[in-house]
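A.B. asks: No sequence on hand, only this structure:
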C-alpha cells in the first residue's frame, strides 16, 4: 500500500505526532509512505520549524519531500501576521493540488491521508481513496485561536467543512471517544499510544545525575490548552521539588517571563528538544503532569504524552479533562486547583506504593490497548479493508502481545 501524506507542518520538527508513529509503523509493516512538508512558518510553534539535532534517519519505505509553494505565497507563509494561520494553510493546499495530482498518478498512490480543515480542496480532486483523521476538535481550536474570524462566521464555516470532510472521505478515524460521540457516520476510534519497546531503551540518568532532588515534569507544546499558570502556582507551593518543563510553543515566552519574575529557581525550561532528548528528561522524572485548561479542546483531546508517561512507568497527575478521566480512572490522580494539584504530587512522592500502582497500571494499559504497533495494525486494516471488526482488533492485540512476550 502506498500512502501520500501532505503535512501542513515540518516532519523533522520537535513535535513527534501521532502521524510520525502510525506512518513509521506502517513502513515497518512493508508499506510505502510519502510525506510532503509545508514550508517553515515564522511563528513560535514547535511543529512549524525543523529542530536542530532531530534524527534525520527515516524508516525504510518512507520518503519526505516538500510541497511546491509559489514564491509569493512562501513569503506570505513565512511572514508572522496574526489570524492568518488557517488562510496560509488553505492557500498551500490549493496551490499544491496540481503537484499532488501528478504525484498520485506517478507513484500510483492508494490512499491520500488528510487531517486538517484547510485540506478540504484536496478531497475531491484526486484519483485515489481518501482518509480523514480527526485528532482534535478542530472547530473548537479555530474558535480559540481566531475568535474574530469565528464570530464573523468562521466557526459555522469550519463546522460545515469538518462535517463535509467526515462525510465524503472514504474512511475516517478519530482520536478520542469524545470526538467519536460528535460524529454520526461510522468511524474507527483510534487513540494515541506509545512505543514501549523504544521507551524501554531511553536513559533517564542524564537528568537524575544532576542531583536536584524530587522532580516533576511536563513534556509537550507550550500552547493555550495547557494551564501553565497552574504549574507556576504549584511550583511556588513546592519549593523543595524541581519542575522540568520540556518543549516550546506560543506560550513559552510568557512562561519564561513568569518564572524569571517570580524567581522560581526550582523550575527549569529546556526549550524545544529532539524527541529522544525530550524522552530522556521524562524518563528521569519522579512524577509527570498533564495540566490542561478546561474546555472543548482539552476535553476532546487524547494526549499522546499521557501514554508516553505511562509507558515510562511514571505516576501521573492531571486536571480532570473528559477523555483523560475516561482513560485514567483508578490510576491517574486528578486535581484542578493549585492546592489539590500540589497535594497529589506530594502524595505520590511520599507513598512509593501508590506511585508504583499508578505507574504499573498505566504501563500495563499501554501494552494491552495503547501500543502503537497494535494501533497501527488497526489503522492498516481500516485502510486496506475499509473497516476493522472487533475480531480483527482482538487478533491484532493478541499478535502484539505475543511479540512483546517473545
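C.D. replies: Done, it's in. This is a predicted model, so every value here is computed, not measured.

A.B. asks: going forward, measure contacts and count neighbours with C-alpha atoms only.
C.D. replies: Fine.

A.B. asks: All the strands of the stretch 151-300 of the chain, residue numbers only.
C.D. replies: With DSSP state E, counting those that start in this stretch as the criterion, the stretch 151-300 of the chain has strands at 171-174, 188-189, 215-219, 242-246, 267-271, 287-290.

A.B. asks: Deepest in the core, which of these is it.
C.D. replies: The highest average neighbour count among the strands of the stretch 151-300 of the chain, using mean count of other Cα atoms under 10 Å, belongs to strand 287-290 at a mean of 26.

A.B. asks: before we go on, here's another structure to hold up against the first:
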C-alpha cells in the first residue's frame, strides 16, 4: 500500500481510477497524453537538456511532464499545479509527500493509462512504472544521479529496476554511455548539444547587462548551477592570485550554502538569470570557464555549457572533465591548478590563435544541434515501436 497520503486519500486504492474526468486548475478535464515524462529537475529552473528535448518532442506528441512532489498543505485542497506551456506540453507539480503518492492524483490530470512513451530522467520515479502500461519506456540518463551529493540510498536499486524495464536508454555523454552499455543492450549516446542561433547572439550587437558591463577586464565568467560539482577552492585561489581579473558566477545554488562560497572583491555572484538573458551575459565575458571539481559527481558529466560557450565564440578554460578532455581538448584550455588557471587567463586575454579557435568551434558546432538530437531520438523510438 502507498504511504504518506493526504488525509482524503487514505481510503483510496493503490491503482487510480482513470475513468474520472475532473477539472484541474481551470483546465477543462483530465487530458489524454502520448508521452509522460518523469523529471527530477524543475521546468522553471535552469534551462537544460530536459527542456531542450521535451519542448522539441512536444511538436509531434502531447506530453505531460511530472516533476518531483512539491509537498502539500493540509488546508490546500488542490492536488497539484498544472502549468500549460503550450497546447501540447503540460507540467504537473504534484502536491503529495512522496513519488509513490503521485499515482493517487493522476486521474485528475491524465485520462489514459497507456501513453505510447514513458520517458524517465530519474529512476526515483520507477515505482510509477506499475501504474502505467507504456508501449515504450525510455531512460534518458543525463547524469549519474546516484553519485550526487545527498542521493538517496534506494536510488541504486531503483535505477537497476528502471534499466531492467527500459526498452531504450539514452545517455548524456560518452562516459555515461560506456557505463550504461554494460547493463543494457539498447543504449545510445547523445551528448549534450546546443541551440547555436540562441547563443550566437553574443556575436552580434546585443546589450551587455549593466551588472557586468563595467567590471574590470578581463571578465572570466561561468553560468550554470553552483553546487558540489564546482571547485570552489580552485576559484578562490585563482581569484586571489589575479586580483585585477573579474570572476563572474551566474546561477542558483544547490546543495551548498551561501557561506560555502569563497569571498573576494573580484568574485561576483549574480544569482540565477533566465535562458533568454544568457547570450547577453556571454557577450560580456572575455573568457568562459568551467571550474569543475574532479569528484564522483563530475565523473560522468558532459557539460552542456561547453558548446554554448563555443556558439558565443568565447575562449574556454576547463578543468579536466573526462568528456571535455576526450572531445574538446583541441580547442578548450585544460587546467588542474590555480597557477595553470592563471596562466591560461593571461594567455587567452591576449586573444592569440583567435582565428584557429573559431575554425575549430565551427567544425564542432556544425555537427550538432538539439533539433537533430531530438529528431534522432524520435526516430529510434518509432523504429523500436514498429
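C.D. replies: It's in. Values in this document were obtained by computation on a predicted structure and should not be read as measured data.

A.B. asks: Which one, of the strands of the stretch 151-300 of structure 1, ends up nearest to residue 256 of structure 1?
C.D. replies: strand 267-271 (7.4 Å; Cα to Cα).

A.B. asks: what comes into contact with that closest one?
C.D. replies: 235, 242-248, 252, 256, 259 (Cα atoms under 8 Å, 6 or more residues apart in numbering).

A.B. asks: Next, the mean deviation of it compared to structure 2.
C.D. replies: Averaged over the aligned pairs, strand 267-271 of structure 1 sits 1.1 Å from structure 2 after superposition, using mean Cα distance after the TM-score superposition for structure 1.

A.B. asks: relative to strand 242-246, how tilted is that strand?
C.D. replies: Here strand 267-271 of structure 1 runs at an angle of 20 degrees relative to strand 242-246 (axes from the mean of the first three to the mean of the last three Cα atoms, to 10 degrees).

A.B. asks: would you turn the contacts of strand 267-271 of structure 1 into a markdown table with distance to residue 394 of structure 1?
C.D. replies: Shown next, in a markdown table, are the contacts of strand 267-271 of structure 1 (distance: Cα to Cα, whole Å):
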| residue | distance to residue 394 of structure 1 |
| --- | --- |
| 235 | 43 |
| 242 | 42 |
| 243 | 40 |
| 244 | 38 |
| 245 | 37 |
| 246 | 36 |
| 247 | 36 |
| 248 | 38 |
| 252 | 42 |
| 256 | 46 |
| 259 | 48 |
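
A.B. asks: Return the member of these nearest to residue 31 of structure 1.
C.D. replies: residue 247 (31.4 Å).

A.B. asks: Which position in structure 2 pairs with the closest one?
C.D. replies: Mapped onto structure 2 by TM-score structural alignment, residue 247 of structure 1 lines up with residue 251.

A.B. asks: again, but for residue 114 of structure 1
C.D. replies: So, by TM-score structural alignment, residue 114 of structure 1 is matched to residue 120.

A.B. asks: Show the contacting residues for its match.
C.D. replies: Contacts of residue 120 of structure 2 (Cα under 8 Å, 6+ apart): 37-39, 137-141.

A.B. asks: would a markdown table of the residues you listed with distance to residue 98 of structure 2 be doable?
C.D. replies: Shown next, in a markdown table, are the contacts of residue 120 of structure 2 (distance: Cα to Cα, whole Å):
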| residue | distance to residue 98 of structure 2 |
| --- | --- |
| 37 | 17 |
| 38 | 14 |
| 39 | 14 |
| 137 | 22 |
| 138 | 22 |
| 139 | 21 |
| 140 | 22 |
| 141 | 22 |
